[in-house]
Every structure is written in C-alpha cells, then in structure tokens.
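> Following is a predicted model, sequence given first.
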Amino acid sequence: MTIQDRAVNFPVASRSVVYEGRVWNIVHDTFVFPDTGESLGRDYIDHPGAVAVVALDEQDRVLMIEQYRQPVGMYLWEVPAGLLDIDGEDPLTAAQRELFEEADVRADEWHVLVDQFNSPGSSAEALRIFLAQGIHEIPESERFTRDGEEASMELRWVPFTEALDAVMDGRIHNPSAVSGLMALSVAKQRGLDSLREPDADWSAHPAFRDQTSPSAQDA
C-alpha cells in the first residue's frame, strides 16, 4: 500500500495573532479534533513557505554559500534559498530569483528534488528544493546587490561527494542543504530523469492547497 500524507480541513473555531513579526506571525488556532471530540488550542508560526536550490555544474560540483544565522549563533554552509513572500510569485520563479540574487548565476534546466515541512509541529513552513543545471554566471554589472547578513556571504563550488560527506559527518546542518544533498544522492542512483518537473503539484503547501481535491478530507 502506498503511503502518502493527507490534507484535512478541520473547522477552526477561532484564530488570533499572538505575535506579529517582520517576516511571519505566531497565531493561535482553536479547533475540534474529530477523533476524540476534544477542543484543542495550538500556537504556531504562520509562515509563507520557502524555496531552495541545489545548483549542480558540469563538473559535478554544488554551489554552497556560507551565511550567518543569529538564532543558532553560527555561520552555516547552505544552498541558495529564500521566502515565498512576493504575492503571485510561483515557486519556480522564486527559486530562479533566489539563485540570481544569492549566487550570481542562472540555470537552463530545473527539476523538483524534494518537498518538506521544516518543523510541522510548530510552523506552517513548507519548503520546496529544486535541482538546477546548465549553470551560467551573471555578468558582474548585472548582479544583485546584497545587504544584511547576505552582504558578506562566501560562495564556493564544492565537489558533490565532499558536500555529501559534510552532511554525513555532521559538519553542515542547514535543512535545505542537508535534505537537498541527500535527495540528490538518491536521484543520482535512480537517474536524474526520474525527478519531477519544476511545476509539479505542490498542494501540500497550505497556500496552494485545494481543499476540494480528492487528497483532502473534510472533517
């Protein structure tokens, strides 16, 4: 029997904003869990979602960037990534924009590597990680001007096997990088032509979910 996550539509009795932040809010939902009839309250991050890109060149190297992250107090080696925070922007366009802004490159060929929820017990954040190939550098005069923590990011092309070793040795911890590199390892074994198209359905993302679809079950 095939296993697959299921969307449901439990009626929310009330929803309130507990904290309003710069990028995302913390909300409180009250709903009835039908299995027990119990009324439950849950606080979580109302997140717009994000995309990430594993860029792979013809020399089998992946593009890694080192960025400072204040919540964990570390410089982390990551893959290019960013929020889905522009109204009407589809995930592929967002990924292409992030690759341009953070890595100074464009790509001709795109596929979906893997989809995930980063912390489904506490956040609505859905993440889609793409594989980008056919890499072209952007002329220096056309590059995006980075600021904040991104202003001093180091960019490095890392042999794929070395990047994968860094995951398995516990030397890198960013979820986009870890999941993306592991997914690419599996995809290489199965054949990259087995990957999904870049516009593949992403109805698991709360913002793209069609509650009338067969995968959704009303409470």
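That came through fine. Please read these numbers as outputs of a predicted model, since none were measured by experiment. Residues are numbered from 1 along each chain as shown.
> okay, CA-based contacts and neighbour counts for the rest of this
OK.
> residue at max distance from the center of the protein?
residue 37 (34.0 Å; C-alpha atoms, centre = their mean).
> for stretch 20-27, which positions count as buried?
26-27 (16 or more other C-alpha atoms under 10 Å).
> And stretch 124-143, by the same measure?
124-133.
> can you check stretch 174-188 too?
So for stretch 174-188, counting by 16+ other C-alpha under 10 Å, buried means 176-185, 187.
> Let me see the ranges of the helices in this protein.
Per DSSP state H, the chain carries helices over the ranges 91-103, 160-168, 175-190.
> Output those helices as a markdown table; include the columns distance to residue 26.
Below are the helices of the chain laid out as a markdown table (distance: least, C-alpha to C-alpha, whole Å):
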| stretch | distance to residue 26 |
| --- | --- |
| helix 91-103 | 23 |
| helix 160-168 | 31 |
| helix 175-190 | 21 |
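> Residue 143 is nearest to which of the ones you listed?
Residue 143 lies closest to helix 91-103 among the helices of the chain, at 7.2 Å (C-alpha to C-alpha).
> Quick check: buried residues in that closest one?
Buried residues in helix 91-103, defined by neighbour count with 16+ other C-alpha under 10 Å: 91-92, 94-103.
> how near is the residue farthest from the centre of the chain to residue 176?
From residue 37 across to residue 176, the span is 37 Å (C-alpha to C-alpha, to the nearest Å).
> In addition, the following structure is provided for comparison:
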Amino acid sequence: MTGFAHEVISRTERYRGPVFTVVTDRVTMPGGGAANRDYLLHVGAVGVVALDDDGRVALIGQYRHAVGGRLWELPAGLRDVEGEDLAVGALRELAEEADLRARTVDVLLDLHTSPGCTNEQIRIFLARDLSPVPDAERHDRTDEEADIELRWVPLDDAIAMVFAGEITNAAAVGGLLAAARARDAGWASLRASDTPTLA
C-alpha cells in the first residue's frame, strides 16, 4: 500500500490507564498542513471462536459498561501479559471465561476494532478439539466476569444472530463470519497459530 507518508510532529498525552492511553498527535497532511488527531493507544487483544464437534460455538454473555448492557461475545481478553504468545493468551482466556481447553488452535483473522479512534488490534483464533477444564482448576471469576453466561450455539444460528442484530461486538461478528467462511472452504484459509501479525 502506497501513499503520502503522514509524520507525527508532536504527541500530547491526555490520560494514561492500565488498558489504554489517550493521546493527541499533530500529523502532517497531504495538502501541506498538519492536523490534530485524538485516539486511544491500546494494548491489544485476543479472542477465540471455540467450535465443538457438533459445529456449535461457545458464546459468552457479559456486561459491558460502555454500552450499558450485556453483549454476546467470544471468549476474549487483553494482551496484558508481557511476552506471552498470542495463542497461549487466547487459550488462557478460553479457560478463564468458558472453562474450556483446546488441542487444535489456528489463526482465523486479525482486525482493527475501530481504526477511527484506536490502534487496538485483536487476533481471533479458531479453537477445536475442546475439553472442559477440570472443576478444581477453574478460574475464579470476579467483577463483570462473575456472572458470565455460556451458551452453545450452532455456528449457522450464530451467523443468523449477527444479521438479526443480536450479536454486535465487532470481534464476535468478524470471528463468527470468518469461521463460517473458513468452514465452508474446508478450513483452507486458516493460518498457523504462531503466524506473525502484520501490524
């Protein structure tokens, strides 16, 4: 991809938190001037489409304060463990949020969640050959995760939920659509779990 090389002239930090930082960048523009751009610097995330032997996906219902309600989502979480392999992080989130393990893990897709206001990138994995985490080894969920609801939904029904507006989380929408397309193509589009990210 070619085009004008936008250069950051200056950066002002507005807020710093554990998950994201709000900044204002002064950026050169093709017309010869410069403009301010406010956005969130984000640590990034991983998510999992967990598909069982019956073709069902694990969806979790979780409260999201920013939207003031519960959303149907994929098991997912932040890239907040320094040096952690992305697939390992995704499997950790799968165990913590859905009490599941997977023997087969592939890269399904990478996406920028909202590039107009954040650099957040999420890698979505496809997890198969699932088994439950033993009761004694299950994660002690707290805060919003304490009342996570796990629902097993046939993949095609989950796709119908997307088009009915019942699933609106961007990572879930992308992951489910990608999983259905990959399934229909015989899984030929899957990438190895250690494939580097491009951005």
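On my side now, so go ahead. As the structure is a computational prediction, the values presented were derived from the model and not from experiment.
> coming back round to it: can you add distance to residue 52 of the first structure and give the buried residues of stretch 124-143 of the first structure back as a markdown table?
Shown next, in a markdown table, are those (distance: C-alpha to C-alpha, whole Å):
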| residue | distance to residue 52 of the first structure |
| --- | --- |
| 124 | 16 |
| 125 | 13 |
| 126 | 11 |
| 127 | 7 |
| 128 | 6 |
| 129 | 5 |
| 130 | 6 |
| 131 | 9 |
| 132 | 10 |
| 133 | 14 |
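> Please narrow those residues to those residing in strands.
126-133 (DSSP state E).
> Out of these, which is nearest to residue 70 of the first structure?
Of these, the one sitting nearest to residue 70 of the first structure (C-alpha to C-alpha) turns out to be residue 127, at 20.4 Å.
> Aligned counterpart of the closest one in the second structure, please.
Following TM-score structural alignment, the counterpart assigned to residue 127 of the first structure within the second structure is residue 122.
> Not counting its neighbours along the chain, what's nearest that match?
residue 45 (4.6 Å; C-alpha to C-alpha, 6 or more residues apart in numbering).
> returning to what we had before: now for the buried residues of stretch 124-143 of the first structure, which pair is the farthest apart?
124 and 133 (29.3 Å).
> so where do the strands sit in the second structure?
With DSSP E as the criterion, the second structure has strands spanning 8-16, 20-28, 34-42, 45-50, 56-64, 69-73, 76-78, 100-112, 121-132, 149-154, 191-192.
> Pick the most buried one from those.
Of all those, strand 45-50 has the most neighbours on average by mean count of other C-alpha atoms under 10 Å, namely a mean of 27.
> and that one, how far from the first structure on average?
Average distance, strand 45-50 of the second structure versus aligned residues of the first structure after superposition (mean C-alpha distance after the TM-score superposition for the first structure): 0.4 Å.
> what range in the first structure does that strand sit on?
Using TM-score structural alignment, strand 45-50 of the second structure corresponds to residues 50-55 of the first structure.
> and if you look at stretch 88-105 of the second structure?
Using TM-score structural alignment, stretch 88-105 of the second structure pairs with 93-110 in the first structure.
> How far away from the center of its chain is that stretch?
14 Å (C-alpha atoms, centre = their mean, to the nearest Å).
> what residues does it touch?
Applying C-alpha atoms under 8 Å, 6 or more residues apart in numbering, the contact partners of stretch 93-110 of the first structure are 51-53, 55, 63, 65, 80-84, 130-138, 143-146, 150, 155, 197-198.
> Residue 45 of the first structure: what's it in contact with?
Counting by C-alpha under 8 Å, 6+ apart, residue 45 of the first structure makes contact with 24-27, 122-125.
> Might you report the residue contacts of the aligned partner of residue 197 of the first structure in the second structure?
Matched by TM-score structural alignment, residue 197 of the first structure corresponds to residue 192 in the second structure. If you count contacts by C-alpha under 8 Å, 6+ apart, residue 192 of the second structure has them with 105-107.
> Residue 113 of the first structure - nearest residue in space that isn't next to it in sequence?
residue 130 (5.1 Å).
> For that neighbour, which residues are in contact?
Contacts of residue 130 of the first structure (C-alpha under 8 Å, 6+ apart): 51-54, 95, 110-114, 180, 198.
> How much space separates it from residue 114 of the first structure?
Counting by C-alpha to C-alpha, the gap from residue 130 of the first structure to residue 114 of the first structure is 7 Å.
> What of residue 150 of the first structure?
Noted for residue 150 of the first structure: a distance of 25 Å to residue 114 of the first structure, by C-alpha to C-alpha.
> same thing with residue 144 of the first structure?
27 Å.
> Now residue 85 of the first structure. Nearest residue, chain neighbours left out?
Using C-alpha to C-alpha, 6+ apart, the closest residue to residue 85 of the first structure is residue 48 (6.1 Å).
> Correct me if wrong: that neighbour contacts residue 87.
No - if you go by C-alpha atoms under 8 Å, residue 48 of the first structure and residue 87 don't touch, sitting 10.0 Å apart.
> Compare these two (neighbour count), which wins?
Ranked by neighbour count (other C-alpha atoms under 10 Å), residue 48 of the first structure and residue 87 place residue 48 first, with 19 against 6.
> what sits against that one?
Residue 48 of the first structure touches 24, 83-85, 124-126, 207, counting by C-alpha under 8 Å, 6+ apart.
> Let's have the residues you listed in JSON lines, adding distance to residue 18 of the first structure.
Formatted as JSON lines, the contacts of residue 48 of the first structure follow (distance: C-alpha to C-alpha, whole Å):
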{"residue": "24", "distance to residue 18 of the first structure": "11"}
{"residue": "83", "distance to residue 18 of the first structure": "22"}
{"residue": "84", "distance to residue 18 of the first structure": "22"}
{"residue": "85", "distance to residue 18 of the first structure": "20"}
{"residue": "124", "distance to residue 18 of the first structure": "15"}
{"residue": "125", "distance to residue 18 of the first structure": "17"}
{"residue": "126", "distance to residue 18 of the first structure": "21"}
{"residue": "207", "distance to residue 18 of the first structure": "20"}
